[in-house]
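> give me coordinates for this.
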Amino acid sequence: MSQPDIHYLTTPAAVQAAADAMRPAPRIAVDLEFDDMRHRYGRNLALIQIFDGPSVYLIDPLPLTNPAQDLEPIWELLRDPAIEKVFHSCKSDILLLDELYGVHVRHITDTSVQYTLLAEADNNISLGRLIQSELGLEVDKGEQKSNWLKRPLTDAQKVYAANDVIYLFELADRLTAKLEALGRAHWATEENAALETVRYTRDERPYLRIAGKYRILPDELPLFRDLYLLRDQVAKQLDRPPYMVFANDRLSELVRTTPRDLSDWKAARGLHPELKRAPYLDQLAALSADTFVPAPEPAATGEQRRFPFRRRLNGQKAAQADAREQLLLQLKAFITTDINGFVANLVLSNRLVADIVELGAGQVLRPWQQAILRETAERHSLDYGLIAEPF
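Reported below is the predicted structural model:
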């Protein structure tokens, strides 16, 4: 494959011209570089890479005065269902586009999804490894952890960014052929279509994820939450990632060994200097061990509790739920024997088993998964109807 031309675009006029050039293409390969709380606060789009066959367009949003508006010609391409968009592992990209710009990508082919459905190995292969395994090429991934918000971009970064899209057509075609040979092309069609419905939802209590990691006890959670939120407030003002205000390890230490008064806070190690100035120092003082008045954490909703459905059951209902689960595990074992364990896990992962027990296979699974489950049940004289409908 000959190397395509690489165009680096930094103006609205250049963006518009590139979009006009790409509009007749039946498909485009797409990737994003973005910073997620590594060098600045929040999630920040740093580069858009698009390949249409003849050319790679590296579209830089940072010099644009109004990126949301100036990139609208690109958003139109991404929304257009007539143009196939080929990604590798696109979920983070499409979530970012929805969160920052309200862009919903249509007609997606994800090479990571295709590879997963081959069920030859565990999920989540990197693009570099996929290029190596399918195309026999070594692609330099040395810029993977670059600061993509720093300007100017280096030549090495531009080559790296271009490599993320120029092989996607060939990969998608090879993987499609493999899936067709296995009779699984419709699996990929269903999974890729489902990606169009992925939407960003704001996590209203992000501190709970970290609290779980550090095994914060219920009576420690109010202080942990308030310190987390104060850190986030300072990070946003400074436009720095929260870890630059103070580290997660330090957050848990401050909860367990909390400064007792203002002088202790001033002497506390590992805190950004801004925290030791007004108005933040006063807020820290209010979190002191001697003065903190905890506001209780709101009760978790049913969706946030772990296994809320099974916990509500007892007696005969609990026994029926257990019977459904045992049938599903039996079917999973048969799929492992009949096809392989990778397919079995695609159809009946632990999470899917729990959801099917409550909601039924008809609501939880894609049609291709339901077909495998139904055929396996019939082959082994088991009653698919027992797990098809909601509990």
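> going by C-alpha atoms from here, please, whenever you check contacts or count neighbours.
OK.
> the residue most distant from the middle of the protein, which is it?
Residue farthest from the centre of the chain, counting by Cα atoms, centre = their mean, is residue 263 at 42.0 Å.
> show me what contacts that one?
With Cα atoms under 8 Å, 6 or more residues apart in numbering as the criterion, no residue contacts residue 263.
> now it, what's its secondary structure?
helix (DSSP: H, G, I helix; E, B strand; the rest coil).
> quick one, helices of the stretch 151-300 of the chain?
Taking DSSP state H, counting those that start in this stretch to define them, one finds helices in the stretch 151-300 of the chain at 155-166, 168-181, 185-195, 207-213, 221-238, 248-256, 262-267, 280-286.
> another sequence for comparison is provided below:
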Amino acid sequence: MSVFQYVSDEASLNALVAQYQQSQLLVLDTEFVRTRTYYAKLGLIQAYDGKTLALIDPVAVPNLASFWALLTNPNIIKLVHSCSEDLEVFAHYGNCQPTPLFDSQIAASICGMGHGVGYAKLVETCLGEVIDKGESRTDWMRRPLTDAQLNYAANDVLYLYQLYPQLETKLVEQNRLNWLYEEGERMTVGRLETPDLDTAYLRVKNAFQLTEVQLAYLKVLAKWRLEKALARDLALGFVIKDHGLIALAKKQPKSMGELLKLNDLTEQEKRIHGKDILKVMQGADLVNLPEVVDVIALKPGYKSAFKAIKTCLTEICEQHTVPMEMLGSKRHIHEYLQWRWNKGQGELPTVLTGWRAQLAGEALAQLEL
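Next up is the predicted model:
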């Protein structure tokens, strides 16, 4: 059972933050609920500096300004595990991103302990402790939180603090600590930007199937859906699902009668949004049409080019004992191939930046694609 301080008023929070500002290492975790909402509902923040393990209640203390200021203090290492969802929470509620960032899951991957290792597995491997994950699916917005919930939450930062020296030592021995911080920086890029309404259509599943005219309709529909989702804090699928938007863009109903015949929309979607949808579709710009979505996998020569890049990166991964997922994921390969086929125009692909460029840049440049 962990010893922790439960922080439920602003004075206690400010005193805690004053202490944390003096520390060199701060472990962070969050507990949240995301069911129907666009943004996760923040239920609890866990923090530990090796002296005081605190469970901060954001429901009881809505003003967390002093805590958010901690996260950007460059003198404190922020230690997290598999933090992409935590970063979303920090961006939305604190309008900030932690720096410098040390993610223990990425650290384990870089120093050869396996890719995507879960927290409980890492704790068991390094510390021999078995963690009870019984409260992982729980309602963190419910008050009061149970003792079991609080202990579960506290353990998420308690053992992470103890893991740090082992992971840091391994990274230093392999001369890869700078890789770890580079990854931390890369993960936080762009997270404070507001969602782009005009490019929302590019993130709709199967948008590549549509013609330019159909895409013009999808563009206004996806923008409208995102605006609706943000205004009502609803997950996109709870406004209208992707396949519903695709069907509307393909069939372009001009009247309520035509719209009601569409099987791809639920009766609820038709009833609540029908009139809005017809109005939005009338605003489609059919003069300045969007370009057809470019799918690299459909281009001639894709298979052989993909295979050549993958083979090259696999050899480098084996030589340097780096997981393929870190150096040459499918997304990384696609990014690089697109860049090569665009004759090096545009932003450098990830695989040609930082430590990845040092490992793979020369070998990739020699490939004939």
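> hmm, back to that, from residue 284 of the first structure, how far out is the residue farthest from the centre of the first structure?
Summarising the geometry, the distance separating residue 263 of the first structure from residue 284 of the first structure, computed by Cα to Cα, to the nearest Å, is 11 Å.
> mind checking what residue 39 of the first structure lines up with in the second structure?
In the second structure, the residue paired with residue 39 of the first structure according to TM-score structural alignment is residue 36.
> thought residue 232 was touching that match, still the case?
No - in this structure residue 36 of the second structure lies outside contact range of residue 232 using Cα atoms under 8 Å: 10.6 Å.
> give the buried residues for stretch 300-309 of the first structure.
Neighbour counts using 16 or more other Cα atoms under 10 Å place residue 309 of stretch 300-309 of the first structure among the buried residues.
> meant to ask about stretch 31-49 of the second structure, not that
Going by neighbour count (16+ other Cα under 10 Å), the buried part of stretch 31-49 of the second structure is 31-33, 37-49.
> check stretch 353-369 of the second structure too.
355, 357, 359-360, 364.
> stretch 227-236 of the first structure too?
Judged by neighbour count using 16+ other Cα under 10 Å, the buried positions of stretch 227-236 of the first structure are 227-232, 234-235.
> give me the number of residues near the closest residue to residue 36 of the second structure other than its chain neighbours?
Nearest residue to residue 36 of the second structure, sequence neighbours excluded (Cα to Cα, 6 or more residues apart in numbering): residue 235, at 5.4 Å. By other Cα atoms under 10 Å, the residues close to residue 235 of the second structure number 21.
> same check on the one 10 residues further on?
Other residues near residue 245 of the second structure number 23, with proximity taken as other Cα under 10 Å.
> for the first structure, longest helix please?
In the first structure, assigned by DSSP state H, the helix with the most residues is helix 315-338.
> what packs against the helix or strand just after that helix?
For helix 315-338 of the first structure, the succeeding helix or strand toward the C-terminus, using DSSP states H and E, is helix 341-347. In this structure, helix 341-347 of the first structure makes packing contacts with helix 315-338, helix 367-379, judged by 3 or more Cα pairs under 8 Å, 6 or more residues apart in numbering; DSSP states H and E.
> indicate which one of those is closest to residue 95 of the first structure.
helix 367-379 (24.6 Å; Cα to Cα).
> just the element for the most centrally placed residue in the first structure, please.
Centroid-nearest residue in the first structure: residue 92, 4.1 Å away (criterion: Cα atoms, centre = their mean). In this structure, residue 92 of the first structure sits in helix 91-101 according to DSSP H and E.
> residue 103 of the first structure is in contact with residue 73, isn't it?
No - under the criterion of Cα under 8 Å, residue 103 of the first structure makes no contact with residue 73, lying 11.7 Å away.
> that older thread, make JSON lines from the helices of the stretch 151-300 of the first structure and add distance to residue 119 of the first structure to it.
Compiled in JSON lines, the helices of the stretch 151-300 of the first structure are given as follows (distance: least, Cα to Cα, whole Å):
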{"stretch": "helix 155-166", "distance to residue 119 of the first structure": "23"}
{"stretch": "helix 168-181", "distance to residue 119 of the first structure": "10"}
{"stretch": "helix 185-195", "distance to residue 119 of the first structure": "12"}
{"stretch": "helix 207-213", "distance to residue 119 of the first structure": "30"}
{"stretch": "helix 221-238", "distance to residue 119 of the first structure": "41"}
{"stretch": "helix 248-256", "distance to residue 119 of the first structure": "37"}
{"stretch": "helix 262-267", "distance to residue 119 of the first structure": "54"}
{"stretch": "helix 280-286", "distance to residue 119 of the first structure": "52"}
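> nearest to residue 355 of the first structure, out of those helices?
Nearest of those (Cα to Cα): helix 185-195, 17.7 Å.
> who touches the closest one?
Helix 185-195 of the first structure is contacted from outside by 91, 107-110, 113-114, 117, 176, 179, 366-368, using Cα under 8 Å, 6+ apart.
> what angle sits between that helix and helix 91-101?
With axes from the mean of the first three to the mean of the last three Cα atoms, to 10 degrees as the basis, helix 185-195 of the first structure and helix 91-101 are set at 30 degrees to each other.
> against residue 333 of the second structure, how distant is the residue nearest to residue 302 of the second structure when sequence neighbours are not counted?
Excluding its sequence neighbours, the residue lying closest to residue 302 of the second structure (Cα to Cα, 6+ apart) is residue 296, at 7.1 Å. For residue 296 of the second structure, the distance to residue 333 of the second structure under the criterion Cα to Cα works out to 11 Å.
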